[in-house]
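Visitor: Give me the fold of what follows.
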Amino acid sequence: MATKPMTKTQLVAALADKMDADKKTASAALDALTDVITEEVSNGGAVTLPGVGKIMCRERPERMVRNPATGEQFKKDADKVVKMTIAKALKDSVNT
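Guide: I've put the predicted structure just below:
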């Protein structure tokens, strides 16, 4: 099990190595990918990353929640959350 998550700098370096490109190009590619995903999901769409998973925006209905410190219950308004469904291929690669 990994001790620390990969940082953006480490990810850019690994991406540059796989692409046989410099770090500046890899960083631009990563930033462009992040921008496309953010724009699509914020507009209510979904993005599928083959072999990784599907990122989507889901609406949650209005509901009753409880403050754990005081025990007080109150109504929370409907909101949107980002969800990611992990691809079966990635799950299988982790469990082998």
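Visitor: can we go C-alpha only for contacts and neighbour counts from here?
Guide: Fine.
Visitor: now the helices: where do they sit in this protein?
Guide: Ranges of helices in the chain, per DSSP state H, are 8-19, 23-42, 88-94.
Visitor: From the contact counts, what lies against the second one?
Guide: Secondary-structure packing of helix 23-42 (3 or more C-alpha pairs under 8 Å, 6 or more residues apart in numbering; DSSP states H and E): helix 8-19, strand 46-49, strand 53-60.
Visitor: Alongside the first, I'd like the structure of this one:
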Amino acid sequence: MAMNRKELVAAVAEKSGNSQAAVNGVLDAVFEVFTEQISQGEKVTIPGWMAVERTDRKARQGRNPQTGETIQIPAGHSVKLTAGSKLKAAVSK
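Guide: Down below sits the predicted model:
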């Protein structure tokens, strides 16, 4: 079962004793900082939990699956999320 944002906000609010509105505002701010830093090419690291960084992809040739025609895929960026040791340990239990 997947947890959506509303359920996450409710769970964090309950554990922290803060209102859902306050938790929602903090989540918005966290994601805004992530977006700003990663778009500038900076890596965001939360030791033990995760690291998020922008990666570069080179231009390459691909194939249109419907026609089989060779196409040129332009260079671009992607996002890489790496799990930290605490997150990995929680999964292996």
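Visitor: And the TM-score between them?
Guide: The TM-score (TM-score structural alignment, normalised by the length of structure 2) is 0.90; 93 aligned residues with a C-alpha RMSD of 1.2 Å.
Visitor: related to what we said a few turns ago, mind checking which of the helices of structure 1 is nearest Lys76 of structure 1?
Guide: Evaluated over the helices of structure 1, closeness to Lys76 of structure 1 peaks at helix 23-42, with 21.0 Å, by C-alpha to C-alpha.
Visitor: Find me the equivalent region of that closest one in structure 2.
Guide: Against structure 2, the aligned range for helix 23-42 of structure 1 is residues 20-39 (TM-score structural alignment).
Visitor: with structure 1 superposed, average distance for the matching stretch?
Guide: Average distance, stretch 20-39 of structure 2 versus aligned residues of structure 1 after superposition (mean C-alpha distance after the TM-score superposition for structure 1): 0.7 Å.
Visitor: What is the burial count for Phe34 of structure 2?
Guide: 18 (other C-alpha atoms under 10 Å).
Visitor: Revised request: answer the last question for Gly25 of structure 2.
Guide: Each residue near Gly25 of structure 2 was counted by other C-alpha under 10 Å, and the total is 12.
Visitor: before we move on, what about Val41 of structure 1?
Guide: The number of residues packed near Val41 of structure 1 is 18, by other C-alpha under 10 Å.
Visitor: which ones are touching it?
Guide: Val47, Ile55, Met56, Cys57, Val82 (C-alpha atoms under 8 Å, 6 or more residues apart in numbering).
Visitor: So how do I select the buried members of those in ChimeraX?
Guide: Typed into ChimeraX, the next command selects the buried ones out of those (criterion: 16 or more other C-alpha atoms under 10 Å):
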select :47,55,56,57
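Visitor: Fine by me, we can end here.
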